[in-house]
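A.B. asks: build me a model from this:
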Amino acid sequence: MSRVVVTGRIPEAAVEKLRAEHEVDAWQGPESIGREELLRRVAGAHAVVSLLTERIDFELLDAAGPQLKVVANVAVGYDNIDVAACTERGIVATNTPGVLTDATADIALGLILMATRRLGEGERLVRSGRPWTWGMFFLLGSSLRGKTLGIVGMGGIGQATARRARAFGMEIIYQSRSEIDPGIAAELGARRVDLDELLSVSDIVSVHCPYGPATHHLIGAEQLAIMKDSAYLINTARGPIVDEAALASALGDGQIAGAGLDVYENEPRVHPGLLELENVALVPHLGSATVETRTAMAMLAADNTLAVLSDQRPPAPIN
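C.D. replies: Below you'll find the model as predicted:
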């Protein structure tokens, strides 16, 4: 039996699947595991099942030892993993793509509605107990039909978001490293443009690209200045893709109309400038937060782990 370390709480079905074949050390604390405790626990592990809150770097790989065979991330994004370091040591790194596509697209659409229809403002007003009266100009928002949605990163989640937006009567443009399948482009009526054009013509910009050095602060002060003053920015990808300070400034100055964020540069901390604003909807990284999706993610991570430990190709390898 190999030793598997699970760095955080995951659905029990996945833990039991691992435990049926291997020795499992699963962190059960109510909060994220501390760094020192994590380094201590991974010593001698053959597999690490990691959450996106844990940094998998040279230090951790050294602490684990040369017998480590696989790091299975319970997330589609893997900016918390030094993939090059894993590859250099012959360690397989895996993630959980596909299973969280619909849940994250739902959150993106939800944030679009929250921002454009000012739902967060309305909910806060009612809860505050302050008096209010219906009126023709009370909390006016913006409709979606006929508006243009610009999608930055047209992978599976971007495409799923586009399908939902089409149901609301929106037009779709996208920026991506490569063209999407012509059949999908035809289905969505989607046209590929460069980033500057997307920012300048979109009524709503939704970010779905992976995070890495090339996309750090991809949306900053210069890009926000290109957007319409009636436009909205939505981010359900990774926080550091958007420069939060620049976004807070743009929202405060009326440079853009509003925003909806599920992810942040320094989670769980949110830029204080954003917290003071009414025209931004803020939710705490809920993109994949359904029972069904989180269970599917954990089970896929278990499948990845078991495959590598059996010297088989995992379902979702990164490297």
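A.B. asks: switch to C-alpha atoms for all contacts and neighbour counts from now on
C.D. replies: OK.
A.B. asks: near residue 272, how many other residues are there?
C.D. replies: By the criterion of other CA atoms under 10 Å, residue 272 has 11 neighbours.
A.B. asks: same deal with the one 3 residues further on?
C.D. replies: Burial of residue 275, expressed as a neighbour count using other CA under 10 Å, amounts to 13.
A.B. asks: now do the end-to-end distance for stretch 14-33.
C.D. replies: This stretch, stretch 14-33, spans 19 Å end to end (CA to CA, to the nearest Å).
A.B. asks: give the buried residues for stretch 54-64.
C.D. replies: Residues 54-57, 60-61, 63-64 are the ones in stretch 54-64 that count as buried (16 or more other CA atoms under 10 Å).
A.B. asks: and this one, please, so the two structures can be compared:
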Amino acid sequence: MARRKPLVVVTRKLPDIVETRMRELFDARLNVDDVPMDAAQLAEAVRVADVLVPTVTDRIDSALLSHAGENLRLIASFSNGIDHIDVASALNRGITVTNTPAVLTEDTADLTMALILAVPRRLTEGAQVLGGGEEEWSGWSPTWMLGRRIWGKRLGIIGMGRIGQAVARRARAFGLQIHYHNRRPLPHAIEEALEATYWESLDQMLARMDIVSVNCPHTPATYHLLSARRLKLLKRDAYVVNTARGEVIDENALIRMLEAGEIAGAGLDVFEHEPAVSPKLVRLAKQGKVVLLPHMGSATLEGRIDMGEKVIVNIKTFMDGHRPPDRVLPSML
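C.D. replies: Next up is the predicted model:
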């Protein structure tokens, strides 16, 4: 008799090629309408599934896991970050957690670099002028739409993991001087290749940077890492870019500084209370003080397919009785 295929519940619509492969390998229950599951639907999913495939929009906390059925043994998250999952609670219940690391590095770094360019060079403001904005373009002028030069500026990267290093490689090509703060210094060979300066003190680094890029994960230790006090350390002509997680920055404090002109601008792809975006940020965007993007840092077709392939490998490996390659442990948080 053929072995029963595991019931795999997928919480959101994934690329067709990924879903098709899942249907071939597993008893996959798909979300073809892509409507986010509510709490009751998620509770039912963890009750019946052998494997749950959530995304960053699903809150997998201890309360939800209390509904887990005895068959749920794997949460194979379609995500790089795992701050939406209570990993410790899952492991206490004998549920393995996996994620999809290392496939979104280049895509996220590309978008980070795009924001590093877009904010000082006022790219969205310029695009709006030709796209039906309030201001009408009357032709080139020596003093119109002046931004700030990128070349020669100091970039301070917070979090020098895979994405931070990929940002540094791109930024060097644009003539930026690379500085970084990390839990520990990079190996000397990597630091030398990136011509990067390590700062043990985040406070000291922030006070000296022209542009700050947030590229660290959201953990209890990094919640509001850029607090109101730390944001005050920035120079008035400095810019902040965040493509990591909104919770790393005290968003209200950042808004107050932008409104008061205490910081030159910001480029944000993530927000503290997603999917809600502060109306104050939207107003600041219309004023040209901030560039806002709808959490699209990793949004490439290639990246999403790579993520799906990792999810499939993790499920298949686990179901074959082996340790999945992308297992998440509390020590990694």
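A.B. asks: care to give me the TM-score?
C.D. replies: Here the TM-score for the pair of chains, by TM-score structural alignment, normalised by the length of the first structure, is 0.97; 319 aligned residues with a CA RMSD of 1.3 Å.
A.B. asks: returning to what we had before: closest one of the buried residues of stretch 54-64 of the first structure to residue 240 of the first structure?
C.D. replies: residue 55 (15.7 Å; CA to CA).
A.B. asks: mind checking how far the residue mapped onto that closest one from the second structure is from residue 9 of the second structure?
C.D. replies: Here residue 55 of the first structure is matched to residue 59 in the second structure, going by TM-score structural alignment. Distance check for residue 59 of the second structure against residue 9 of the second structure: by CA to CA, it reads 15 Å.
A.B. asks: which residues does residue 13 of the first structure contact?
C.D. replies: 295, 299 (CA atoms under 8 Å, 6 or more residues apart in numbering).
A.B. asks: what helix or strand does it sit in?
C.D. replies: Element membership for residue 13 of the first structure, per DSSP states H and E: helix 12-19.
A.B. asks: immediately after that helix, which helix or strand?
C.D. replies: Taking DSSP H and E, what comes next after helix 12-19 of the first structure is strand 23-26.
A.B. asks: hang on, residue 180 of the second structure packs against residue 203?
C.D. replies: No - Residue 180 of the second structure lies out of contact with residue 203 (CA atoms under 8 Å); the separation is 11.5 Å.
A.B. asks: more neighbours: which of these two?
C.D. replies: Per other CA under 10 Å, whichever of residue 180 of the second structure and residue 203 has more neighbours is residue 180, with 27 against 17.
A.B. asks: that one -> the first structure?
C.D. replies: In the first structure, residue 180 of the second structure lands on residue 174 (TM-score structural alignment).
A.B. asks: repeat for residue 162 of the second structure
C.D. replies: With TM-score structural alignment as the criterion, residue 162 of the second structure lines up with residue 156 in the first structure.
A.B. asks: counterpart of residue 31 of the second structure in the first structure?
C.D. replies: Superposed on the first structure with TM-score structural alignment, residue 31 of the second structure falls opposite residue 27.
A.B. asks: how near is its match to residue 9 of the first structure?
C.D. replies: Taken as CA to CA, the span from residue 27 of the first structure to residue 9 of the first structure is 6 Å.
A.B. asks: go on, residue 25 of the first structure?
C.D. replies: Residue 25 of the first structure sits 11 Å away from residue 9 of the first structure, going by CA to CA.
A.B. asks: identify the contacts common to the two.
C.D. replies: Taking CA under 8 Å, 6+ apart as the contact rule, residue 25 of the first structure and residue 9 touch no residue in common.
A.B. asks: residue nearest the centroid of the first structure?
C.D. replies: Per CA atoms, centre = their mean, the C-alpha nearest to the average position across the first structure is that of residue 237, at 3.4 Å.
A.B. asks: nearest residue to that one other than its sequence neighbours?
C.D. replies: Excluding its sequence neighbours, the residue lying closest to residue 237 of the first structure (CA to CA, 6 or more residues apart in numbering) is residue 208, at 5.0 Å.
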